[in-house]
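Student: need a structure here:
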Amino acid sequence: MSAGSNQMNVAVIGGEGIGPEVTTQARRVLSWFIAKRSLPVDLTEAAYGLEAYRATGEVLPPESRKVIDAADAILFGATGGAETKEVPIEARKKNTLLKIRKSLDLFANVRPIVTQPGLYEAAPLKARVLEGVDFVIVRELSSGIYFGEPRGIETLPDGSRRGFNTTSYTTAEIRRVARFAFELARTRRGKLCSVDKANVMETGVLWREEVVAMHAAEFPEIELTHMHVDNAAMQVVYRPSQFDVMLTDNIFGDILSDAAAVAAGSLGMLPSASLGPVDATGRRQAIYEPVHGSAPDIAGMGIANPIGSILSVAMLLRMTLGQPEDATLLERAVSDALAGGARTADIVEPGAKPMSTSGMGDAILDALERLAH
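Tutor: Model prediction:
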């Protein structure tokens, strides 16, 4: 937030692959709200990834880092892909998205899974399975196996090689994301399913013990259940409507949210928010981004689905800008556009003609204009 004003700062970082294409549409939508709804928001573009490296020799140039640190929220596109082999491994490792999340202490990743009736025919699951699906996966984001040490690849005495990673969780790391998930469940249907692998992993045992203790001490009114991750992977496609809030660790949340994309119709439909702690001024830094990756195989073709990025704007409106009515308006516009037949290639029915990335952006903006009048 700008000093002496209520102006919020949002950094816009397209990144790599299809990231810039989908983020362009998300920025168009956010700009509509700034212009038509008088949102006090300043948008600042920042470079990241291959193009930034070509221009500066840095994946994340110092100027981009300054923009990130000053931002109240970051609207991010995607990172990685085959074309990034041009970037040396050490330059890439220096400023990965994982390290940016860690540096901002973004510990809670929120991934809503909501079905769209307009996509029932295009979705891979039966309509009766999709009815009433509306749940949120809360994934611990700054600890676990993606950050554990030691890690590496070593050569053994016999000449063979061994790769190894370490997963660990502390009480504090589990409890803060669990508290976030319990508090979220309070605002929804009051149900929380905690997913672990307590039958074979010590981190899972600790995870379950800490969640149970917090539930008893602070959230007894919430209906708490537990599920092993292998069962959860089946349940998110077999009966996803049973879930309200799902809490899990870093790697399990990464995998389960991708699996749950079949309920939404496509990975391109899913938004996310990565949230840090609230500081003394009430500020909470956040990254809003689609769940999908950089999809280098279709980058530059103008066919990527921008809805995950656009719905990430809805999350930004609700969670950082404090505009729940605007967030609901945008979600309705997306639903209306889909109900009216707007389809990109990943969600199109057999035999129908898909529209471009910008065409989907146009359809959602048209729906916003109709709903706003």
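Student: going by C-alpha atoms from here, please, whenever you check contacts or count neighbours.
Tutor: Noted.
Student: could you pull out the strands in the stretch 51-200 of the chain for me?
Tutor: Secondary structure of the stretch 51-200 of the chain, counting by DSSP state E, counting those that start in this stretch: strands at 73-78, 108-114, 134-140, 152-155, 161-164, 191-196.
Student: give me whichever of these is most buried.
Tutor: Greatest average neighbour count among these goes to strand 73-78 (a mean of 27), per mean count of other C-alpha atoms under 10 Å.
Student: that one: how far from the chain's middle?
Tutor: 10 Å (C-alpha atoms, centre = their mean, to the nearest Å).
Student: helices and strands around it, which ones?
Tutor: strand 8-15, helix 19-36, strand 286-290, helix 307-319 (3 or more C-alpha pairs under 8 Å, 6 or more residues apart in numbering; DSSP states H and E).
Student: what angle do that strand and helix 307-319 make?
Tutor: Interaxial angle, strand 73-78 versus helix 307-319 (axes from the mean of the first three to the mean of the last three C-alpha atoms, to 10 degrees): 170 degrees.
Student: ok so, going back, of the helices and strands packed on strand 73-78, which stretch is the most buried?
Tutor: Most buried among the helices and strands packed on strand 73-78, counting by mean count of other C-alpha under 10 Å: strand 286-290, with a mean of 29.
Student: next one: that one to chain centre, how far?
Tutor: Taking mean C-alpha positions (C-alpha atoms, centre = their mean), strand 286-290 and its chain are 6 Å apart.
Student: other SSEs contacting that strand?
Tutor: Using 3+ C-alpha pairs under 8 Å, 6+ apart: strand 286-290 touches strand 73-78, strand 271-275, helix 307-319.
Student: one more time with 10 Å
Tutor: Using 3 or more C-alpha pairs under 10 Å, 6 or more residues apart in numbering; DSSP states H and E, the elements in contact with strand 286-290 are strand 8-15, helix 19-36, strand 73-78, helix 97-103, strand 108-114, strand 271-275, helix 307-319.
Student: one more to put side by side:
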Amino acid sequence: MATHKLLLLAGDGIGPEVMGEVKRLIGTLEAKAGMSFEVEEDLVGGAAYDAHGVAVTDSAVAKAKAADVVLLGAVGGPKWDGVPYDARPEAGLLRLRKDLELFANLRPAICYPALADASSLKRELVDGLDIMIVRELTGGVYFGEPKEIVDLGNGQQRAVDTQVYETYEIVRIAKVAFELARVRGNRVTSAEKRNVMKSGLLWNQVVTATHKQGYEDVKLDHMLADAMGMQLVRAPKQFDVIVTDNLFGDVLSDVASMLTGSLGMLPSASLGAEDPATGKRHALYEPVHGSAPDIAGKGLANPIAMIASLGMALKYSLGKPELADLVDRAIADVLASGLRTGDIWSEGKTKVGTTAMGDAVIGRVEALLAA
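Tutor: Purely as a prediction, here's the structure:
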């Protein structure tokens, strides 16, 4: 039996609480599904800064590189607003993405049938929604240089962020999108701002050229990123796979996530390039929600996005797609039963806390495994 190496980085705020439910599910998969895990834990974000003065240590990064899967909870909070910019909690996550070369971020926006009425859109617009946003994660304006604030004198300053993309970065993310589309709805929509940005013009040209190099069976459309933002709230089910750059991917994926009813519901995967020799790739999985410091430590957090992140790891890194589907089914079944954490609660449903929701999902996983 293969033993999978997991690194758990709970982070800040509600991170430790939702990670606790994943640790229990890992135990269930070992006991009931015949899986074997070697689990390590370390610090990231504000917790790492408090302990070590940096947002992630060299040792933690080394553990991440050695792991088959990294699971991360959440980072940040007002407690660390005054720390140096390079040591802010988010810098730990950015370093992990960069050092592990996690260039492809997969963010699904799935509306579970039981939550269609929790969306801010009408039920008919979101019922059955299943979008995958493929965001380029290690290039663009978040990493481009120069990145600086310059003192111009006379009380004036100038801030500079640089949007930079090279051809190879666009090619590899486009290929991920096309290959994902082939096992989904076979449609890709590429989003950029080619009308006002040179990087957008190159993005459009390279995605088009890549499509012609072995992916012409996939339907490809192009859309300006601002128009896509409008279309996501007008008719979101027109999309299958969306591929876009780091900045627009950050914005559009948050828009798409709220179509589903709550940020607390959705997982994400950040993947590196496949090693030609081993077929393995670095991978980090995390919920898309933040650290929610206002409810941290109160047992109120929704653990579903963290649990679903483990589900994505089973599918994309651990070679267990059937177990990934089982975890998704367990979540859907629990939601259909009427259980809700506060972020997705509505009149007539049963409000529960973090542990009770974890109990329900894990219990349903066990029942499905025994069926």
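Student: what's the TM-score here?
Tutor: The TM-score (TM-score structural alignment, normalised by the length of structure 2) is 0.95; 369 aligned residues with a C-alpha RMSD of 1.7 Å.
Student: using a markdown table, lay out the helices and strands packed on strand 73-78 of structure 1 together with distance to Lys99 of structure 1.
Tutor: Formatted as a markdown table, those follow (distance: least, C-alpha to C-alpha, whole Å):
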| stretch | distance to Lys99 of structure 1 |
| --- | --- |
| strand 8-15 | 15 |
| helix 19-36 | 18 |
| strand 286-290 | 13 |
| helix 307-319 | 21 |
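Student: give the contact list for Leu201 of structure 2.
Tutor: 192-195 (C-alpha atoms under 10 Å, 6 or more residues apart in numbering).
Student: quick one: closest of the helices and strands packed on strand 286-290 of structure 1 to Asp326 of structure 1.
Tutor: helix 307-319 (6.7 Å; C-alpha to C-alpha).
Student: what residues in structure 2 pair up with the closest one?
Tutor: Mapped onto structure 2 using TM-score structural alignment, helix 307-319 of structure 1 spans residues 304-316.
Student: redo the helices and strands packed on strand 286-290 of structure 1 as JSON lines? Include distance to Val59 of structure 1.
Tutor: As requested, these are exported to JSON lines (distance: least, C-alpha to C-alpha, whole Å):
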{"stretch": "strand 8-15", "distance to Val59 of structure 1": "10"}
{"stretch": "helix 19-36", "distance to Val59 of structure 1": "15"}
{"stretch": "strand 73-78", "distance to Val59 of structure 1": "13"}
{"stretch": "helix 97-103", "distance to Val59 of structure 1": "10"}
{"stretch": "strand 108-114", "distance to Val59 of structure 1": "23"}
{"stretch": "strand 271-275", "distance to Val59 of structure 1": "21"}
{"stretch": "helix 307-319", "distance to Val59 of structure 1": "22"}
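Student: which one of the ones you listed lies closest to Gly359 of structure 1?
Tutor: helix 19-36 (9.4 Å).
Student: post-alignment, the helix or strand following the closest one versus structure 2, mean distance?
Tutor: Using DSSP states H and E, the helix or strand that follows helix 19-36 of structure 1 in sequence is strand 41-45. Following superposition, strand 41-45 of structure 1 is found to deviate from structure 2 by 1.4 Å on average (mean C-alpha distance after the TM-score superposition for structure 1).
Student: contact partners for Val176 of structure 2?
Tutor: Contacts of Val176 of structure 2 by C-alpha under 10 Å, 6+ apart are 104-106, 134-136, 243, 271, 273.
Student: quick one, helices of the stretch 151-300 of structure 1?
Tutor: Assigned by DSSP state H, counting those that start in this stretch, the helices in the stretch 151-300 of structure 1 fall at 171-186, 202-218, 229-238, 250-264.
Student: make TSV from those helices and add distance to Glu325 of structure 1 to it.
Tutor: Formatted as TSV, the helices of the stretch 151-300 of structure 1 follow (distance: least, C-alpha to C-alpha, whole Å):
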stretch	distance to Glu325 of structure 1
helix 171-186	18
helix 202-218	30
helix 229-238	29
helix 250-264	23
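Student: pick the most buried one from the ones you listed.
Tutor: Greatest burial across these, using mean count of other C-alpha under 10 Å, falls to helix 250-264, with a mean of 21.
Student: what span of structure 2 lines up against it?
Tutor: Using TM-score structural alignment, the partner range for helix 250-264 of structure 1 is residues 246-260.
Student: looking at the helices and strands packed on strand 73-78 of structure 1, which is nearest to Gly159 of structure 1?
Tutor: strand 8-15 (39.3 Å).
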